[in-house]
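1. Need coordinates for the following:
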Amino acid sequence: MASQVPRVKLGSQGLEVSQQGLGCMGMSQFYGPPAPEQDMIDLIHHAVERGVTFLDTADMYGPHTNEMLVGKAIKGIRDKVQIATKFANYIDENGNYSIRGDPEYVREACEGSLKRLGVDCIDLYYQHRVDTKVPIEITVGAMAELVKEGKVKYLGLSEASASEIRRAHAVHPITAVQMEWSLWARDIEEDIVPTCRELGISIVSYSPLGRGFFAGFKAQEAKENDFRSYHVRFTGENLEKNERLRQRVVEIAEKKNCSINQLALAWVHHKGKDVVPIPGTTKRKNLDSNIDSLQVSLTDEEIAELEAAVPQEDIAGDRYNPEHAHNTWRNASTPPLSSWK
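-> Down below sits the predicted model:
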């Protein structure tokens, strides 16, 4: 019988989730055309049977269609899963994009997510991106109202800086901060990780496989509507340089007698019991392989070897293309509370 994924505490407020979650974004958008709905429902059911009960979505995935997919998948098994979704990425009727953290939108977005998911309460509700026009205290204050009303159980942030995390946590306890953390995205280790640990906040690692780079994804095989086909790390000279780094990881994985995705995920798992990666996939065999990363044990020497194989300064290209870089935590500065009228 296949091993079950153990449960861990997320944050300090009482939420328990599977030690590895499932990122559902790629089922609906960004990595190519949407996958067949029934296949993805079956995949989610298989994940839950294996003990992967922490499901991650957001209102912007689709937009909206990913939450609807997850909602269909959890019908009849709501008590077995922990649902995390996000708000803040706003697209108006003309297709214009902005980030909103104003109280009116916080409530409007939550009501929409509850309806699409078909649930009475969201387990973990994230601010997906920080609104640089609204003090984070105001946004989190509005999120806290949803907790009081029983519409949300726990609060989270995504792509927030250490100072924003502190300011938010002072208004209402933050359970988890979702950040990109992988072998080729380690810049949060200096400031954000220590801040979260000081405050008792867990870290949910998104793109723990480097957007599939450490799972065998080949940029030249990108499907239509796969944003990786024009991502700075997957194109031109950057890709050539990064491929050399990946080959080093492949060689270490071969020595460990595991796959590259298992090694890369094992590295994230070994970063601490307060770290929960949420790799995404649309294939059952990949899901099972990712779960088996929990069986890969790494020594301190092996972790050091892996990190030396992929030095941060040698990674070619930024995490996001320039048009999206302003939404990352390095630019996540909101106005002071005193400025809010």
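
2. C-alpha only now, for contacts and for neighbours.
-> Will do.

3. which residues of the chain fall in strands?
-> Taking DSSP state E as the criterion, the chain contains strands spanning 7-10, 15-18, 22-23, 54-56, 82-87, 89-91, 97-99, 122-127, 152-158, 174-180, 202-206, 275-277.

4. Same list (those) but as a markdown table, adding distance to residue 48 and mean neighbour count.
-> What follows is the strands of the chain, written out as a markdown table (distance: least, Cα to Cα, whole Å; neighbours: other Cα atoms under 10 Å):
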| stretch | distance to residue 48 | mean neighbour count |
| --- | --- | --- |
| strand 7-10 | 12 | 18 |
| strand 15-18 | 9 | 20 |
| strand 22-23 | 10 | 22 |
| strand 54-56 | 8 | 24 |
| strand 82-87 | 10 | 23 |
| strand 89-91 | 28 | 18 |
| strand 97-99 | 32 | 14 |
| strand 122-127 | 16 | 24 |
| strand 152-158 | 21 | 25 |
| strand 174-180 | 21 | 25 |
| strand 202-206 | 18 | 25 |
| strand 275-277 | 16 | 27 |
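
5. Please generate a structure for the following sequence too, so the two can be compared:
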Amino acid sequence: MLLCELNKNGVKIPAVGLDNIYGDNEILLSKVLKEHRNEVFLCSKFGIVIEPNGEFKGISDTIGALAELVKEGKIKYICLSECYAETLRRAYKVHPIAAVLFEYSPWTLDIETNGIMEACRELGVTIVAYSPLGRGFLTGNYKSIDDFESDDNEFRRLIPRFQGENFNKNLEIVHKFNEFAEKKGVTSGQLCLAGF
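-> Below you'll find the predicted structure:
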């Protein structure tokens, strides 16, 4: 179904996320959303570009430039992705940060111990978790490493938890998680999300 047909069929998409690594999506989406722009909350992210001399612009410079866009009304909020707690604090000194994006799942609990969760509480910054179901492990879609290994575009093949013996050990954890969820009368996904 085409995105422009969704609204006609009653399907509402209140938020759409983009990233500059996805190509010309923003240009294409602007054409599709032209008539419905006020009905969609559009999120776009980008990576920090390396200067010709090999250096990165500092976070303060980047947030300063984004703060100008907020002032001009071109964007509403500034968020960060996969940053250190100290980077978040430095950025927040320049302009309030609305949210930070991190992987957060039973396999990836780093934000609980690396200072990010603490910094977010301290500053009142929202944490947006991605892959809360363990990049698909808790969906029940993967019973064997062969379920996705043959696809050359499958990024999970590069993640250690999906490789060799790690996959099998993690699958054992998933089975135990499933058993526990079943005893509670819920799905593994429901149990996982309720825990967060």
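
6. any chance of the strands of the first structure in TSV, with distance to residue 291 of the first structure too?
-> Output for those, formatted as TSV (distance: least, Cα to Cα, whole Å):
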stretch	distance to residue 291 of the first structure
strand 7-10	13
strand 15-18	11
strand 22-23	10
strand 54-56	13
strand 82-87	17
strand 89-91	30
strand 97-99	34
strand 122-127	22
strand 152-158	24
strand 174-180	19
strand 202-206	15
strand 275-277	11
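
7. Which residue of the second structure sits opposite residue 138 of the first structure in the alignment?
-> Alignment note: residue 138 of the first structure maps to residue 61 in the second structure; criterion TM-score structural alignment.

8. my bad, residue 167 of the first structure
-> With TM-score structural alignment as the criterion, residue 167 of the first structure lines up with residue 90 in the second structure.

9. so who does its match touch?
-> By Cα atoms under 8 Å, 6 or more residues apart in numbering, the contact list for residue 90 of the second structure reads 59, 60.

10. gap between residue 178 of the first structure and residue 57 of the first structure?
-> Taking Cα to Cα, to the nearest Å as the criterion, residue 178 of the first structure is separated from residue 57 of the first structure by 12 Å.

11. er, residue 256 of the first structure actually
-> 33 Å.

12. Pick out whichever of those two has more residues nearby.
-> Legend: neighbour count by other Cα atoms under 10 Å for residue 256 of the first structure and residue 57, higher for residue 57 (25 against 15).

13. Trace the more buried one over to the second structure, please.
-> Per TM-score structural alignment, residue 57 of the first structure is aligned with residue 18.

14. In contact with its match, which residues?
-> Going by Cα under 8 Å, 6+ apart, residue 18 of the second structure touches 25, 26, 42, 43, 44, 45.

15. circling back to that earlier point, specify the stretch among the strands of the first structure that is closest to residue 300 of the first structure.
-> For those, the distance to residue 300 of the first structure is smallest for strand 275-277, at 17.1 Å, taking Cα to Cα.

16. can you give me the helices in the second structure?
-> In the second structure, the helices defined using DSSP state H lie at 3-6, 25-33, 59-71, 85-94, 116-123, 146-149, 164-184, 188-195.

17. Save those as CSV, and put in distance to residue 50 of the second structure too.
-> Formatted as CSV, the helices of the second structure follow (distance: least, Cα to Cα, whole Å):
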stretch, distance to residue 50 of the second structure
helix 3-6, 34
helix 25-33, 22
helix 59-71, 12
helix 85-94, 17
helix 116-123, 25
helix 146-149, 33
helix 164-184, 35
helix 188-195, 37
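
18. among those, which is nearest residue 106 of the second structure?
-> Comparison of those against residue 106 of the second structure by Cα to Cα identifies helix 188-195 as nearest, at 7.6 Å.

19. so where is that closest one in the first structure?
-> Going by TM-score structural alignment: helix 188-195 of the second structure matches residues 260-267.

20. could the contacts of residue 18 of the second structure go into CSV alongside distance to residue 147 of the second structure?
-> Converted to CSV, those look like this (distance: Cα to Cα, whole Å):
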residue, distance to residue 147 of the second structure
25, 29
26, 32
42, 33
43, 31
44, 31
45, 30
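
21. Between those, which sits nearest residue 161 of the second structure?
-> Taking Cα to Cα as the measure, residue 161 of the second structure lies nearest residue 45 of the contacts of residue 18 of the second structure, at 26.4 Å.
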